[in-house]
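K.L.:
Sequence and predicted model, in that order:
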Amino acid sequence: MGDSAVGKSNLLSRFSKGEFHLDSKPTIGVEFAYRNIKVGDKLAKAQIWDTAGQERFRAITSSYYRGALGAMLVYDITRRGTFKNLKKWLHELREYGNRDMVIVLIGNKSDLVDSREVEAEEGQSLAQLEDLCFLETSAKENLNVEDAFLQMITKIFEIASQKSLEAKENDATKKVVDARKEIIYVVDEVTATKQTSCCTS
């Protein structure tokens, strides 16, 4: 996600198909692509959504944040306005998105160094302030594109694995507690029986 014409569609196209289109048209609403990725010894199928950056589509695109596990927040290093608007996008993400959502901040078009308006240090500072991952990429030159997506997907996978482990541990603890309750109940029952027989003899 991010402003219009920052290169979101080309980042996705480069990652999912290995393609770059200089004349790519603005995204209308939402488009998506798939790619299978090896994370450790597991194979993950990533479904990546490309949202429109234009204001008129904001009501539609914000509704897609709810189910998302991760987000790439993209700005164009040659247009300071796209960097300034990140706060607005970030607010939207945190308002509508999942609390555990992994967010990667991307400064795209790093090949256009002569036209740079946003320094890498500024992106890094914002990422540290907002607790985000950060990379500069070039969809055109295929610089850091793979790394950016893999960083996000790996982090998502780690969080999902941790949650699964915690759920199993909680379930195991509950079973132990339930088993102890049953043992205590049985012991009490036996004790009560013994006391009754003792009194009658």
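P.N.:
That came through fine. Residues are numbered from 1 along each chain as shown.

K.L.:
okay, CA-based contacts and neighbour counts for the rest of this
P.N.:
Noted.

K.L.:
Quick check: the spatially most central residue of the chain vs residue 150, distance?
P.N.:
Closest to where the C-alpha atoms of the chain average out (C-alpha atoms, centre = their mean) is residue 70, at 1.6 Å. Relative to residue 150, residue 70 is positioned 11 Å away (C-alpha to C-alpha, to the nearest Å).

K.L.:
Now do the shared contacts for those two.
P.N.:
Common contacts of residue 70 and residue 150, defined by C-alpha atoms under 8 Å, 6 or more residues apart in numbering, are absent altogether.

K.L.:
quick revisit: my read: the residue nearest to the centre of the chain touches residue 103, true?
P.N.:
Yes - with contact taken as C-alpha atoms under 8 Å, residue 70 and residue 103 are classed as touching, separated by 5.7 Å.

K.L.:
Name the residues contacting each of the two.
P.N.:
Between them, residue 70 and residue 103 share the contacting residues residue 152, judged by C-alpha under 8 Å, 6+ apart.

K.L.:
Spit out the contact partners of residue 8.
P.N.:
Residues near residue 8 by C-alpha under 8 Å, 6+ apart: 1-2, 50, 74.

K.L.:
Ok, residue 4 next?
P.N.:
For residue 4, the residues meeting the contact criterion (C-alpha under 8 Å, 6+ apart) are 26, 52-54.

K.L.:
In addition, the following structure is provided for comparison:
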Amino acid sequence: MFISVSLSKGGQAVNKPHNNGVICVPLQVMLVGDSGVGKTCLLVRFKDGAFLAGSFISTVGIDFRNKVLNIDALKVKLQIWDTAGQERFRSVTHAYYRDAHALLLLYDVTNKASFDNIKAWLTEIHEYAKQDVVLMLLGNKADATHERVVKREEGEKLAKEFAVPFMETSAKSGLNVELAFTAVARELKHRSQKESDEPTFQLEDYVNKEMKSAGCCRT
């Protein structure tokens, strides 16, 4: 399939022939959440298949990386923005919300404060992001079994309260990292090509189905 796609605010597609089968307008995915929840490590794991072990990594302002995914015979280019979680950089992050097609909102399962702050992040997202932005909640560092202070069920309950898809991830082990990005890429691709009479892609159903088939519903 050879197509070029531009997403409008309402999620409608503008399709034009293209000679390399790539969605050539990058679909922008932002990683947001408190400082230290593992946004940079998650991005590096997804982009390079590696884990940044050792010293704490703190993003200053905004950084981004690109990756092309093959989704149903179509190449989807994701431009993934890694944002600083510190309060002093928050105004910088606000400026990028409007351009984001999808947001991955992270908390750290070993840090209760990062989980408690999710509601504040959601308030911010609703204020600054597009109304139809794709949103997913991720409980990161799921490999840290002994340090865990936020139960999976708490994440599920919060996600249900705000009607957003949820999964736990681990940049260290790679748990659900590929799935998180692939799921939002599929949602964005579907929106870009959807005809009025086609059924809506159910992101949450897709995520749950993929986790069950992989045998990773529980950590």
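P.N.:
Received the coordinates, thanks. Worth saying up front: this structure is predicted, and the values here are computed from it rather than measured.

K.L.:
give me the number of residues near residue 6 of the first structure?
P.N.:
Burial of residue 6 of the first structure is recorded as 23 neighbouring residues (other C-alpha atoms under 10 Å).

K.L.:
The first structure: which residue goes with residue 94 of the second structure?
P.N.:
Residue-level alignment of residue 94 of the second structure against the first structure, with TM-score structural alignment as criterion, gives residue 62.

K.L.:
Run through the helices of the second structure in chain order.
P.N.:
All helices of the second structure, identified by DSSP state H, fall at 39-48, 90-97, 112-116, 118-128, 152-161, 177-193, 203-213.

K.L.:
Give me the buried stretch members for the first one, please.
P.N.:
Read it as helix 39-48 of the second structure. Within helix 39-48 of the second structure, the residues that count as buried by 16 or more other C-alpha atoms under 10 Å are 39-46.

K.L.:
and that helix with helix 177-193, angle?
P.N.:
Between helix 39-48 of the second structure and helix 177-193, the angle comes out at 80 degrees (axes from the mean of the first three to the mean of the last three C-alpha atoms, to 10 degrees).

K.L.:
matching residues in the first structure for helix 39-48 of the second structure?
P.N.:
For helix 39-48 of the second structure, the aligned range in the first structure is residues 8-17, judged by TM-score structural alignment.

K.L.:
follow-up on the earlier one: among the contacts of residue 4 of the first structure, which one lies nearest to residue 34 of the first structure?
P.N.:
residue 52 (17.8 Å; C-alpha to C-alpha).

K.L.:
Excluding chain neighbours, what is closest to the residue mapped onto residue 153 of the first structure from the second structure?
P.N.:
Taking TM-score structural alignment for the superposition, residue 153 of the first structure sits opposite residue 185 in the second structure. Spatial nearest neighbour of residue 185 of the second structure, chain neighbours left out: residue 76 (7.1 Å); criterion: C-alpha to C-alpha, 6 or more residues apart in numbering.

K.L.:
for the one you found, what are its contacts?
P.N.:
When the contact criterion is C-alpha under 8 Å, 6+ apart, the partners of residue 76 of the second structure are 22-24, 26-27, 68-70, 185, 189.

K.L.:
how does it look with 6 Å?
P.N.:
Applying C-alpha atoms under 6 Å, 6 or more residues apart in numbering, one finds that residue 76 of the second structure lies in contact with 22-23, 68-69.

K.L.:
what about the first structure, which of the residues you listed hold up?
P.N.:
Among those, those whose aligned partners also touch in the first structure, counting by both residues aligned by TM-score structural alignment, their matches' C-alpha atoms under 6 Å, are 68-69.

K.L.:
Please tell me which residues of the first structure stretch 64-72 of the second structure aligns onto.
P.N.:
Mapped onto the first structure using TM-score structural alignment, stretch 64-72 of the second structure spans residues 32-40.

K.L.:
same thing with stretch 145-159 of the second structure?
P.N.:
Stretch 145-159 of the second structure falls opposite residues 113-127 of the first structure when the two are matched by TM-score structural alignment.

K.L.:
Give the other helices and strands that the strand of greatest length in the second structure contacts.
P.N.:
Within the second structure, and with DSSP state E defining each element, the longest strand by residue count is strand 22-33. Under the contact criterion of 3 or more C-alpha pairs under 6 Å, 6 or more residues apart in numbering; DSSP states H and E, strand 22-33 of the second structure touches strand 3-7, strand 74-83, strand 102-108.

K.L.:
Between helix 177-193 and that strand, find me the angle.
P.N.:
Using the same axes, to 10 degrees, strand 22-33 of the second structure lies at 130 degrees relative to helix 177-193.

K.L.:
Could you check the angle strand 22-33 of the second structure makes with helix 90-97?
P.N.:
Orientation of strand 22-33 of the second structure against helix 90-97 (the same axes, to 10 degrees) gives an angle of 150 degrees.
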